[in-house]
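*Asks:* following is a predicted model, sequence given first.
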Amino acid sequence: MPSTRSHSVRWRVASIATSLAVIVSTRAFWWPTSHVVSYDGATYSGPNTEVSMAALRQWRIPFLNEFIFGTVPHLGNHAVGVLYPPRLIALLFGSSLGHGLIVVGHMLMLGLGMVALARRLGLSSLGGAIAGVVVVLIGSTQTKTVQFEQIQPLAWLPLLLLALHGCVTARRGWREVGVLAIVATGTLLSGHPQLILEVVFVAALFTIGLIVRYRTGLVRLGVAAGLSVAMALPQLLATLDARSMASLDEGRSFTDLSNGMYILQVRKAAQALFGTITGGDPAAFSGAFEAIGWFGVAGVIVGAIGIVAALKSSSDRWWSLPLAATIILGLIWSLGPRTPVFTIAYRLIPGFDLGRVSVRWLAVVGIALALFIGVGVDAARSLLSRRISRTLASAIVLAAIVIGLGPITSGSRLAGAIWLLTAALVLIVPVVAQPRHVGRVLGFVVVVELAVMSVSAIPNRITMDSAVGETASPAISELMSVAKSGGS
């Protein structure tokens, strides 16, 4: 009994640590005198919310929006989320504070969902805590909070994987089927279609691993899928109807998808993935706003250790293989239409050709990597092996050569030097720390690096003291003046 109670307490501490990371990292969204105002938020998200709230206060469903481009579908605009229950928070707090609270709530859902998923998959409480903290601090997550329609679907991913696992492994009863149906419905209604597609894709790979591992649950999964589609049907029908009248019904061309602002640029790939603790504009450093990954050097190394450790474990291979495939495919697809792998997905995966920004696949890459970082912390003692240490050191040297002499850049000598020092620190920790403390120290290094980088995250750079309202506010006027002056 004492050991069970101690185990439970450790997991509660993991949840508390994750919650604190969310509260601190999202302070720009809930601080009383702060308003996170993005260009899209001021011109689309805020006004869309006002249209929704005005209609709902009159007990009617807003089918059309007469204030954008003459008149456009409103209910059929899936990203608006008219039928997504959490969006009703704006009814109580207004669009600006309401959006902020929605972001904070979904970040808590993402972080705590990751902790719960890590526990279900057999990680230690330390590994679960690190995974939960990391998933809310990485740059790809922080950047998506600016466009809250995108953070909403991502927040459901850990819970969706958790519900899938519960549904397949349930020995009796149908409660888990109902839970999965509710979580899947929330995912389908949650926001931006491209991010929903990404979440569904990861869930599909995960489900294949589940079925291969347990060889059961197909009937329960089918029932849950049917229930979720039925509950989301009004929104899905409205979205499909709007799409049938859209100019993009046949998908986007390769020319559209090759826009340098919407792909992971090879030359700046390391900058986008590693990030920098030197401050400055993350978008400029990464090559584009959408390309901000910022997983940290320590995070990438420990995550790679976690991937290897999970794939080597026969008990973890069923889930680690699908999530490792998510990382590989996500990175390749983030490069845009320059590889056969992208072309195959473009031709075969329904809806893949509608996503305007290929580099948004980094968002699910970051979530999968966060889980593997937790695994890597648990497996950190493997670094005590000379063979593994030498392999890792060789990989770091090779990466340094490619960045120093090849087509990939570090952005500056200072950034490159810091990357090398951080990588060296990861290698030194197993040598200088006591074996039982190696995981804790490596987890600390990962979190500190990400915490320092999060200080210059996009939300903290676009805060204003005025909110977006129904009419043109000082915030919108300021945004417009910045846009006209070229951002100076």
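*Replies:* Okay, I see it. Residues are numbered from 1 along each chain as shown.
*Asks:* only C-alpha atoms for contact and neighbour calcs from this point on.
*Replies:* OK.
*Asks:* next, count neighbours for residue 114.
*Replies:* Residue 114 sits with 34 neighbouring residues when counted by other C-alpha atoms under 10 Å.
*Asks:* okay, and it sits in which element?
*Replies:* helix 89-120 (DSSP states H and E).
*Asks:* for the next helix or strand after that helix, name the packing helices and strands.
*Replies:* Next helix or strand after helix 89-120 toward the C-terminus (DSSP H and E): helix 125-137. Applying 3 or more C-alpha pairs under 8 Å, 6 or more residues apart in numbering; DSSP states H and E, one finds that helix 125-137 makes contact with helix 2-25, helix 89-120, helix 362-378, helix 438-454.
*Asks:* quick one: list the elements packing against the third one.
*Replies:* I take that to be helix 362-378. Using 3+ C-alpha pairs under 8 Å, 6+ apart, helix 362-378 sits against helix 89-120, helix 125-137, helix 139-144, helix 193-214, helix 297-312, helix 317-334, helix 438-454.
*Asks:* comparison target below:
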Amino acid sequence: MGIVRGLRMSAIRAAPLLLALGAVALALLPLLASPNLLMRGDVALYFYPYWEAAARATREGRLPFWNPDLFTGIPFLANPQVGFFYPPNRALSWLPVPLALKLSILMHALWAAGGMFGLARWLRYRTAGATAAAVAYAAGGYFLAQAEHINQFQALAWLPWMAWAWAARRPVRLGLAGAMQILCGHAQTVVLSWAALLILLAPSGDERRRLSGWIRAWSPGALGGALALGLSAFQWVPSLLLAQASIRAGGLPLNEALSFSLSPVLLGRSLLPGREAPAFTEFTAYVGVLGLLALAAGIRQTDRRWAVIAGAGLLLALGAYNPIYPLLLELFPPLRAFRVPARWLALWAFGAALGIGAGFDRGLARLGPRRLALWALGSLALMGLALAASPIQPPGMTGSLGPVKPAAVGLWVVALIAGGLLAWRRPSRAVWAGLWLAELMGAAWGLPVNRLLPPEAWSDPRLPALVLRDLQREVGPEAGRILSVVDLRFDPGDLGEWRSVFGGQLSPEAFEEFLVATKYKEALVANLPMARGLPTVDGYDGGVLPLRRYIELARRFVPTDRLLRDGRLWETLPGLPEARWLQLLGVRWIVTDRLRDEWIDGVFYDRGIAADACGAEPVEAGPFPPLEATELRLLVTSSLPPGTKLGVAELQTSEGDRLELSVAMGERNTPVRVRWGMPKQITGVRLRPASPACAEGGWRVEGGALVDERTGAFQALVLSPGGAFARRYAGDVKIYEFRKALPRLYGVCQVLSARGEAEAMDRLADPAFDPSRIVVIEGETDRAEEPPRPCAVKIQWLRFTPEVREAEVRLEGPGWLVLMESFDPGWRATVDGQAVPVRRANGLFQAIAVPGGVHRVRWEYQPAGWGVGIGLTALSLFSGVWIWGWRRARGKVPRQAHE
């Protein structure tokens, strides 16, 4: 009987916590009960690809120090947002990535609720208050809305555990929880969390007047914080060194540091529950109308530090709309490293959860008519703001918020009426809690985290990725990188099939998101190539990456008004960069859409590549399958009048003959036609411009085709300078091969020196610079300019992995080997086993000097600071164990509630 009684008592004690956990799981029911998945925004373009690459490395049993697949090569582990060393992430590596992400969301939501429940109980909240605080935090709008930023979501889940450990004066536990939060990989959340803790755990009463009071109150935090930094040093030391070379080095410009500030006009949409616009998650921070009623009741609590935390969060979230915030950025320069002031809403969510717990503890009997009236008026004011915000376009959205959905308005009105009735009749807390939970559940099920797409949105393989994978394997280590220049307005060819499959299952909004996800995969944009192991010159980030040098180089070929600091060349490039930039960046494969292509008089014209006929190289096409044709048709743009001689078309036939035919300007908006007599099998085309035509304005070729007028058969041509481009795939998008691409490792024998970055970039921007035979080396100021000379270099790969590149090279004379991976101090190189200095080459990459002859060269990468970080972590681990043992030797610390 004693055992039964004990179990019964344990169940009774655990029931409130289980109730809170059940409510949180219920808030995520659509996510958990469906085989569908999250597939939008950062989840699709950032986290899935990184998690896929990290899981692949884990299953292979290797540490992925270097990432060769994004941004011309970047550190992998040193990027904190990857969260590679966060234990739950690695434990989920054997599951499909979408499922792993869903389980991580569930685990961390429950973990957050458990931590908040424990914190509230330690702070002497009663059972109802602790349960309400746990639900308000883990099922509230701000926390759930961040689930799409999984690293931020994970880090927020540790905040209540850190607070609980500090309040209980357990520095070792605080250190462990703080280290786990750092390993989640969201530095901004770490800073916000410690700001909340400093307010919550500040001394109270007379203790504030004494230095000893501050020392006593904050000493567990200081010790725990130091331990957290030490235990996570193996992650943040390499990350800190990487940050010095990143776009955030020295802080962001003020306008970027203030981006995504919460406008006061948006407070209604932010603080009231409703079906949020997909791009509005940064501003979502509701706790429910009945939750606001609990705050009104809890404000009479003696200790109101929760209100200070919540108020500070709201005030700082205003960012640019708060005149104090820019001053704060000046006083604390490290804050300039972060964007999105709206993320200070994390403090609001944390403080408000504690306040709601206090309100449920005190009950509606303590509310009073004045506070009830203030709650009602405040709620009505927020509703008015929400309705007035309809035409506003928040940051990150391409259109206005639009009108509030009737269901959301109904939810607000019902909650307001219910709150008034509750205050009048004052029923049990269970009735109040039930109505509030219903309000939260209704809002949570409308959040983007619960708006899912079919598994095919991620798993369906698209042909371009498969084609590029085969092309990469065919070419080997020299395959080069991908550049996508795509307008996503194109329609997939299987649109009708998808509509027939999912048109009746998905709402129009959800089907549109599915369609966008499909086009993302088709076009291989942002970080998606990495998920398939395909290297791209592009990428998408917003943390310590991309490198500052990468952005500086991009400024030379991306219009300033279009340049984005987080990458996304596919969105910013108005067209293909010049061939020399493609060479410089190691681009071999071009992915484009088909929106500019045309059918004219039954003939298809590929307009993906345009060429200046008066450029340095003649415009060519071929080789291509022989076609018996009777004429060449060209799409020409020029200001020259019809009939003007443009030049000569040289046609190569399958018999080895060469035809030279005059090309004259035709009528505007009609193809230029070049005819010959008998049908010929044409295998190559070259256009030689006439000097007068070039002198008088020139002309461009934007497409062409060989046509057999007898049958209507045709061969679409890709016309480019020197025949540099060849079409390798044509589907919903097209893939071109840039045949003048430079390999990942190549040799040159002519060097230009530069004193620093600015001079190096100027040399690269010179139209006469040819990256195939010249390299710009920074710091070689004493080297005399070398005249051009013949240079024969042969390279045979011996080993090619992300972190190790080894090859046998044969140089005709002394020269330089250029490795097309971003310069990083973690790279080391040897020639025939002897260490050689790695120099910064062509502004972004790296090179080593090699004497003439046959040599074995090797590059190897390990993050800078990795050894130091490991040492600090080992020392901190020893210190933590020693502190834990010392405290146990002294006996248990008496329980002290935070007053």
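*Replies:* Thanks, I have it. These figures come from a predicted structure and were not determined experimentally.
*Asks:* what's the TM-score for these two chains?
*Replies:* After superposition, the two chains reach a TM-score (TM-score structural alignment, normalised by the length of structure 1) of 0.83; 454 aligned residues with a C-alpha RMSD of 3.4 Å.
*Asks:* hang on, the earlier thing: in TSV, list the helices and strands packed on helix 362-378 of structure 1 along with distance to residue 9 of structure 1.
*Replies:* Formatted as TSV, those follow (distance: least, C-alpha to C-alpha, whole Å):
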stretch	distance to residue 9 of structure 1
helix 89-120	13
helix 125-137	9
helix 139-144	28
helix 193-214	29
helix 297-312	25
helix 317-334	26
helix 438-454	17
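*Asks:* which of those sits most buried?
*Replies:* helix 125-137 (a mean of 30; mean count of other C-alpha atoms under 10 Å).
*Asks:* excluding its backbone neighbours, what's nearest the most centrally placed residue in structure 1?
*Replies:* The centre of structure 1 sits closest to residue 363, judged by C-alpha atoms, centre = their mean, with a distance of 3.8 Å. Distances taken as C-alpha to C-alpha, 6 or more residues apart in numbering place residue 140 nearest to residue 363 of structure 1, at 5.3 Å, with adjacent residues excluded.
*Asks:* now the residue mapped onto that neighbour from structure 2: how far from residue 273 of structure 2?
*Replies:* Per TM-score structural alignment, the equivalent position to residue 140 of structure 1 in structure 2 is residue 142. Look at residue 142 of structure 2 and residue 273 of structure 2: by C-alpha to C-alpha, to the nearest Å, they are 10 Å apart.
*Asks:* for residue 2 of structure 2, same thing?
*Replies:* In terms of C-alpha to C-alpha, residue 2 of structure 2 sits 47 Å off from residue 273 of structure 2.
*Asks:* anything in contact with each of residue 142 and residue 273 of structure 2?
*Replies:* Taking C-alpha atoms under 8 Å, 6 or more residues apart in numbering as the criterion, residue 142 of structure 2 and residue 273 both touch residue 286.
*Asks:* which helices and strands sit right next to the helix holding residue 114 of structure 1?
*Replies:* Partner elements for helix 89-120 of structure 1 (3+ C-alpha pairs under 8 Å, 6+ apart): helix 2-25, helix 27-30, strand 35-36, helix 46-57, helix 125-137, helix 148-169, helix 362-378.
*Asks:* any chance of the ones you listed in a markdown table, plus distance to residue 320 of structure 1?
*Replies:* Output for these, formatted as a markdown table (distance: least, C-alpha to C-alpha, whole Å):
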| stretch | distance to residue 320 of structure 1 |
| --- | --- |
| helix 2-25 | 22 |
| helix 27-30 | 33 |
| strand 35-36 | 36 |
| helix 46-57 | 39 |
| helix 125-137 | 14 |
| helix 148-169 | 12 |
| helix 362-378 | 8 |
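*Asks:* so which of the helices and strands packed on helix 125-137 of structure 1 comes closest to residue 482 of structure 1?
*Replies:* Proximity to residue 482 of structure 1 (C-alpha to C-alpha) singles out helix 89-120 among these, at 20.2 Å.
*Asks:* so where is that closest one in structure 2?
*Replies:* Under TM-score structural alignment, the match for helix 89-120 of structure 1 is residues 91-122.
*Asks:* and the helices in the stretch 601-750 of structure 2?
*Replies:* 691-695 (DSSP state H, counting those that start in this stretch).
*Asks:* now do the strands in it.
*Replies:* Along the stretch 601-750 of structure 2, counting by DSSP state E, counting those that start in this stretch, strands occupy 603-605, 611-612, 619-621, 627-637, 645-653, 658-664, 672-689, 700-707, 714-717, 720-721, 725-730, 734-738, 745-748, 750-754.
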